[in-house]
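Undergrad: Mind folding the following:
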Amino acid sequence: MLKPSGWLSVAGVLLLAGCQSQEKKADVVRPLIYQSLEKHYIASNCAAEKCSEVQIEALEFPQSPALTEQLRLRLLALATGVTEGSSDPAQAWDAYAQDFFTMAEEDRRILPEFMASEAQMKAQVYTQYNDLLIIELTSYVYHAGQAHGLPMTQFMVIDERDHHVVSFEDMLKPGQENAFQAALSQAHQHWIEELEQDEQFVAHWPLGETRNVAPTPEGWVVKYNVYDIAPYAVGQPELLIRNDELEGIAEPRYLNL
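TA: Predicted structure coming up:
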């Protein structure tokens, strides 16, 4: 009578082990698949060196059309933010290019001696770890007659576990806004010291608030646009708040500890 019982116990252990193995497999999160999308528009009825251009290097997510749409809309809004057109961004690449060429034609008519207008939009992987995919969206828009074009940047943080876009508020623990700002101020001071700047620089270019944050293995990267906290020549400043400085401030999910 004992032998069958022993056999059942062994079988039960094997069955349990098999179930646990299946559970572990189910817990494995596959990296989000993405692929490149490139588009290049050139204005018509113009001399080659005077033709305005729109160049796009975006990403698409075959598993998630919703993420593909969000990325497209965010890039278009980023580029529209530095044009003189409507405050409502275009919803499609073709529509943006058409609107841009309409404005560029007016630029060329008024200022024919200047180089052609151009717009660039790009999405690229900034980092990928801990089931998080961080995309950096960038745009650069130049209109004929300007001293220089204006670059813009924005992070898009994606949770690969459920394919949703993570907001700054999602990453921060409730009620920790002031603590985050204090940590950011400290990171800003380190950055100022690295630039070898003084209090006069800070007085002219004070630290401002931003929600443009990317969680990385080293800590949170906080990135600003040109003119936000420094002159154009400095570019787009990146401040790093290390993981240990964010304990108790950030949700553990977004800290690499």
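
Undergrad: going forward, measure contacts between C-alpha atoms and count neighbours the same way
TA: Fine.

Undergrad: so residue 52 makes contact with residue 42?
TA: Yes. With contacts counted by C-alpha atoms under 8 Å, residue 52 reaches residue 42, the gap being 6.0 Å.

Undergrad: Between the two, which has more neighbouring residues?
TA: Taking other C-alpha atoms under 10 Å, residue 52 and residue 42 do not tie; residue 52 has more neighbours (26 against 16).

Undergrad: Could you count how many residues lie near the closest residue in space to residue 245 that isn't next to it in sequence?
TA: Taking C-alpha to C-alpha, 6 or more residues apart in numbering as the measure, residue 245 lies nearest to residue 183, with 7.0 Å between them; neighbours along the chain are not counted. Counted by other C-alpha under 10 Å, the residues lying close to residue 183 total 18.

Undergrad: What helix or strand is residue 183 located in?
TA: Residue 183 is part of helix 177-195, with elements assigned from DSSP states H and E.

Undergrad: structure for this one too, so we can compare:
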Amino acid sequence: MHLLKIAALGALCLMLGACQSLFGPGLGEPLQPERKAFEHQQPGCTGEQCPLFNLDTLSFADEPALNAAIDAQLLDLTRATPDEARPASLELYEKRFLADAKPGWSSYLQAKVREQHDGLVIVELSSYVFTGGEYGQPGRAFINYDRRLHKVLELQDILLPGQEKAFWDTARLAHQAWIVQNKLLEQDPNFVKDWPFQPTPHFALTFGALTLKYDIDRIAPHSVGHPELKIPYPRLNGIVKPYYFPGRSAQ
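TA: The predicted structure follows:
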């Protein structure tokens, strides 16, 4: 009888779209991830030039798809080229990196929550891998995770049908505004020619405006770092599904 009452209450909650707290955090409540952070140096090495592996990542209870996506994205950031095979696991990557590393080499991987709103968890991922030379290899990425669907969102998931071109046309306007705001033409009259607009795979459904982040040396010189373009949501009316506009999705 007790089990029947619980089942009946669960069914009522589903019909009413309420009682989220009966089964876990409601969509209006942010998830509280568990942080895992450590730094290991090459076994047996002593001195200031010992190779290092540093990991600072997150794990979310009851969200295995998000946890798997974080691990996979961090592993992708370790690759020197897109064609390079993804390591099988973070543990295996650490073992191989430290085993092969030369003095001064280092690898830093980080995942942090950038925002949570409207049933979304937005994770920003960062990396810096140094294996000699003048510069290391920095990387950035986003994960947009829909807690209702238990799914990582791709760009096509948030766009209305047939609106990809319109989305990138709007992004191009944001790029032009970014150039003006940062006075880049004053610094280099050939900036637009030398660093033309390009799409990026890194987008985030941040609350104030949709954010596009670029890899280093993609649309600006190395010294600029990782540029971010902001697209206000009103400019995305008729392009992005209203469901993914902040504050407009059901709680």
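
Undergrad: what's the aligned partner of residue 197 of structure 1 in structure 2 in contact with, if anything?
TA: For residue 197 of structure 1, the aligned residue in structure 2 is residue 184 (criterion: TM-score structural alignment). When the contact criterion is C-alpha atoms under 8 Å, 6 or more residues apart in numbering, the partners of residue 184 of structure 2 are residue 191.

Undergrad: mind running it again at 6 Å?
TA: With C-alpha atoms under 6 Å, 6 or more residues apart in numbering as the criterion, no residue contacts residue 184 of structure 2.

Undergrad: cool, and residue 52 of structure 2?
TA: Contact partners of residue 52 of structure 2, counting by C-alpha under 6 Å, 6+ apart, are 40-41, 106.

Undergrad: Narrow these to those in strands?
TA: Secondary structure of these is defined by DSSP state E; positions in strands are 40-41, 106.

Undergrad: Setting the sequence-adjacent residues aside, check what's closest to the spatially most central residue of structure 1.
TA: Of all residues in structure 1, the one closest to the mean position by C-alpha atoms, centre = their mean is residue 155, 1.8 Å from it. For residue 155 of structure 1, the nearest residue in space outside its immediate sequence neighbours is residue 136; the separation is 4.6 Å by C-alpha to C-alpha, 6+ apart.

Undergrad: What's the residue nearest to residue 245 of structure 1 aligned with over in structure 2?
TA: Matched by TM-score structural alignment, residue 183 of structure 1 corresponds to residue 170 in structure 2.

Undergrad: Which stretches in structure 2 count as helices?
TA: Listed from the start of the chain, structure 2 has helices (DSSP state H) covering 2-16, 20-23, 64-77, 90-100, 155-158, 164-181, 184-187, 191-194.

Undergrad: Now do the buried residues in the third one.
TA: By 16 or more other C-alpha atoms under 10 Å, the buried positions in helix 64-77 of structure 2 come out as 66-67, 70-77.

Undergrad: With the fourth one instead?
TA: The neighbour-count check on helix 90-100 of structure 2 (16+ other C-alpha under 10 Å) flags 90, 93-94, 97-98 as buried.

Undergrad: Ok, the second one next?
TA: For helix 20-23 of structure 2, the neighbour count (16+ other C-alpha under 10 Å) marks residue 20 as buried.
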